[in-house]
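Q: just to be clear, the model below is a prediction. Sequence and coordinates:
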Amino acid sequence: MKLELQNIGGFAGVHEFELKKGINRITAPNAKGKSSLLRGIQCLASDNEDVFRDTLNDDSDAGHVKLGDEYIRHLRRVNGAVQADPKDHTFFDELDKDWRNAEKIAFFTPKSRVVLEIDQNAFDVLRFVNSISGAEEIESDIRRKEAQLEEKKRELEEYIENLTTAQKLDAEVGAMRGEIQKLQGEVQELEGEIKKETGTRDLTKVGEDIAAKKQEILDLEERLRSREGEVRRYQDQYEKARALYDRLNKDIADFEQRPETGSIEEFTERLHKHERKRKDLKTVKDMLDDLQGVVDKAYKVFSDSERALPESAKENQVLNSAYMMLGNPGECPVCGGDVIREALDERRKELHERSTDLAKMMRGEEEEMKVIKADRRELQDRVEGINSKRRERDKAKRDSNDLLKELDDRG
């Protein structure tokens, strides 16, 4: 794939480089453009104006970086500031969101945030992983949704309690209506008796009874109107509770659309990837350790001090013959060729260094696996918390529907 640079860093004019598939090694003396070439590639993965300013040649007002036929970034100096053409297509414009983190994890320049934090002994691996994986955004959204769910739950419980009170008042209103009808029947009976017995009963007493009954009717009607007003108020509160439930249900539905399961699967896939890498490192290290043992044994056999035969053993023909098969110190007992002790020392040192490097890499993979496991466990706990909230919501819905049915039956 061809990389074309025009007025980039220390390169003036157009320069072309051929990049091969896989790993490309860039070698050159100092001040020959290695950093300029890397800044050009970084420019394709960034939207940072500071990167643009450091990339464009100081003596040029325009330049570009082009990789193959697909990716290009045009830079232009306008009023002292370096700007990029928004119509360009770069790594940063790829639909895959992971490309937007390419600059953070692939370009560790002296000005990058990771390098600066490491220099200041302030680098936090967990915070860095969260920032590029989107875990911080998920965590913030989960906390906000949990707080909203708790608030909505409290409001719904309050309205359900008010609805229960309204149900009791409705029962009292029904009883009062029955008493009013009973009193009205008694008044009608008294009025009929007056017409029949105008001469045989004390009309004053009858009138007093009628007046008393009518007053009782008025009192009950007043109480009825008061109770009916309370019922209407509680019915209004129920309507508000129902509207609140609908909003709460919508909030939960919106939350359920977030791909939490996909995030957990992504953490699991990353964990498996690091486990496989650690397994490969261990396999290679075990092979080096085995080779180290072989070299140590050869070193012992070829050592002058280890090859000395005790004087008492020289008189034994069998021992002396076996010793002769080992050859002289510094000779290989198999082929008789020279064995350079310095070469064995160098090989032992090299094997030890490689084994140490592999051990460090294995520890690094283990630390990364711990971080990923912790993130995955925390996300799983929060998903389970949301599921618990859903069960509480469903129970509240059933209770609300039961209360509404009882209120309708009494109405």
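A: Arrived safely. Residues are numbered from 1 along each chain as shown.

Q: drop to CA atoms for contacts and neighbour counts, all remaining ones
A: Fine.

Q: please name the residues that touch K214.
A: Remark: with contacts taken as Cα atoms under 8 Å, 6 or more residues apart in numbering, K214 is in contact with V187.

Q: how far out from the middle of the chain is the strand or helix carrying it?
A: With elements delineated by DSSP states H and E, K214 resides in helix 203-256, which encompasses its position. Taking Cα atoms, centre = their mean, to the nearest Å, one finds the center of helix 203-256 at 51 Å from the center of the full chain.

Q: A further structure is provided below for comparison with the first:
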Amino acid sequence: MSSNQHFVVIGGGLGGAKLAEALRANDFDGQVTLLAAEDELPYERPPLSKQHLAGTEQLPDFTVDPAAWYRDHHIDLRLGTTATAFDVAAKTVTLPDGSTLAYDKLALATGSRARTLNIPGADASNVYTLRTIGDSDALLEVLGPDRRLVIIGGGWIGLEVAAQARARDMAVTIVEAAQLPLLTVLGPEMGAVFAELHREHGVDLRISTEVELILTDDGVATGVQLGDGTVVPAEVVLVAVGAQPNIEEAVAAGLATDSGVLVDAALRTSDADVVAVGDIAEQQHPLLDRRVRVEHWATALNQPAVAAQTMLGKPAAYDRLPYFFSDQYDLGMEYTGYVGRGDDARVVVRGDVAGREFVAFWLDPQNRVRAGMNVNVWDVTDRIKELILSGEPVDPERLGDTDQKL
């Protein structure tokens, strides 16, 4: 492509950094501007609730590229800067100071922000969320023995932080509105596995429980009041009730949106010169034959290569199966595939659930494998992918028999 062209990437997380990498890897020699809202170089987020909280990795360990890479590859990286708006008709991006950038192609990699609670006390000084390195650093300073942590929300972030806090001998209470943690993601059978895991490690897990308010004293949270009036004392409160995709500018620009920015298989939005990747991309998936939006690391890592091809006018399609992982105490897991909320799926387990060394499969009514989760069983992800991609029915009894090869 002509060196006169200007490609702008809004979003300085993993997705934005990988898009800049992919453009240069595809020999695009035009101008690339990468707008990053945070002051830090683009970094990966999974360690924020895992290795960084464990104290085993620092920010440089999970920074995508050093500053020299952006300089050497002539990427105009603008830290602490993001777009306030963009205009698809004029093909301009507006910056906080009111100036504009003209673009030929635009990529949206704006990611998500932590959801907050609209309840009294939620703005207290010791009420935290976890989305940025600053959030993780702040939590690191307050996790420790002789303190009580209340986590509102039993999703992945809440459970991973609970595990790190218990490793520091901190008293932990998780308050979850659903009947089990991870219920909407994994269903009741596997949600029960994680509930038992945390209870075994001393977590006070309160399910089917609503939070009424956060009690405060002079702007400092002292506890969480539950729906039944019960008060759980706390020196630290973490709100972990999910993420909110940053799509407001896309909506204002008139792009087609739903829960995210609607994109086709090539990650192209409703405007031919704009692509979207990562948390915000609600993609028509060519293999799953449905729209999916996946808020996980692998999506931000892998979608940019396809988006770059699309920006360069080359045929491309993102057809990787969704994938994510988690580490909690001595449990490590990987999940491959996709089962939507409300899908009619049964779970077949292969291995020892009580010993937490098993593979769980989600089967549709035709006994086709839609997803698989390996727990403390490794080197089976490729086999799980093959079963999903084959589209062929399986024998549930054979699938659950460890004497039968996958």
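A: Done, it's in. Everything quoted here is computed from the prediction, not taken from an experiment.

Q: need the TM-score from the superposition.
A: Scored by TM-score structural alignment, normalised by the length of the second structure, the superposition of the two chains gives a TM-score of 0.19; 136 aligned residues with a Cα RMSD of 7.5 Å.

Q: helices or strands next to the very next helix or strand once past the helix holding K214 of the first structure in the packing?
A: With elements assigned by DSSP H and E, the helix or strand that comes after helix 203-256 of the first structure is helix 260-302. For helix 260-302 of the first structure, the packing partners by 3 or more Cα pairs under 8 Å, 6 or more residues apart in numbering; DSSP states H and E come out as helix 341-410.

Q: relative to helix 341-410, how tilted is the helix holding K214 of the first structure?
A: Computed with axes from the mean of the first three to the mean of the last three Cα atoms, to 10 degrees, the direction of helix 203-256 of the first structure lies at 160 degrees from that of helix 341-410.

Q: in space, what's closest to R206 of the second structure - neighbours in sequence excluded?
A: V175 (5.0 Å; Cα to Cα, 6 or more residues apart in numbering).

Q: tell me how many other residues surround that neighbour.
A: Residues near V175 of the second structure, counting by other Cα atoms under 10 Å, number 26.

Q: gap between it and I151 of the second structure?
A: 6 Å (Cα to Cα, to the nearest Å).

Q: again, but for D382 of the second structure
A: Between D382 of the second structure and I151 of the second structure the distance, using Cα to Cα, works out to 35 Å.

Q: which of the two has more residues huddled nearby?
A: More crowded of D382 of the second structure and I151, by other Cα under 10 Å: I151, with 28 against 10.

Q: which strand or helix spans that one?
A: Residue-wise, I151 of the second structure maps onto strand 148-152 under DSSP H and E.

Q: what is that strand packed up against?
A: Taking 3+ Cα pairs under 8 Å, 6+ apart as the contact cut, strand 148-152 of the second structure packs with helix 156-167, strand 171-175, strand 236-239.

Q: let's see it at 10 Å
A: In terms of contact count using 3 or more Cα pairs under 10 Å, 6 or more residues apart in numbering; DSSP states H and E, strand 148-152 of the second structure is assigned the packing partners strand 127-128, helix 156-167, strand 171-175, strand 204-206, strand 220-226, strand 231-233, strand 236-239.

Q: by how many degrees do it and strand 220-226 diverge?
A: Here strand 148-152 of the second structure points in a direction 50 degrees away from that of strand 220-226 (the same axes, to 10 degrees).

Q: buried set for strand 148-152 of the second structure?
A: For strand 148-152 of the second structure, burial by neighbour count (16 or more other Cα atoms under 10 Å) applies to R148, L149, V150, I151, I152.

Q: hang on, isn't the third one packed against L159?
A: No - applying Cα atoms under 10 Å as the test, V150 of the second structure and L159 come out as separate, 11.4 Å apart.

Q: identify the contacts common to the two.
A: Between them, V150 of the second structure and L159 share these contacting residues under Cα atoms under 10 Å, 6 or more residues apart in numbering: I174.

Q: circling back: can I get the helices and strands packed on strand 148-152 of the second structure in TSV with distance to E21 of the second structure?
A: Listed next are these as TSV, based on distance: least, Cα to Cα, whole Å:
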stretch	distance to E21 of the second structure
strand 127-128	33
helix 156-167	28
strand 171-175	40
strand 204-206	43
strand 220-226	43
strand 231-233	47
strand 236-239	34
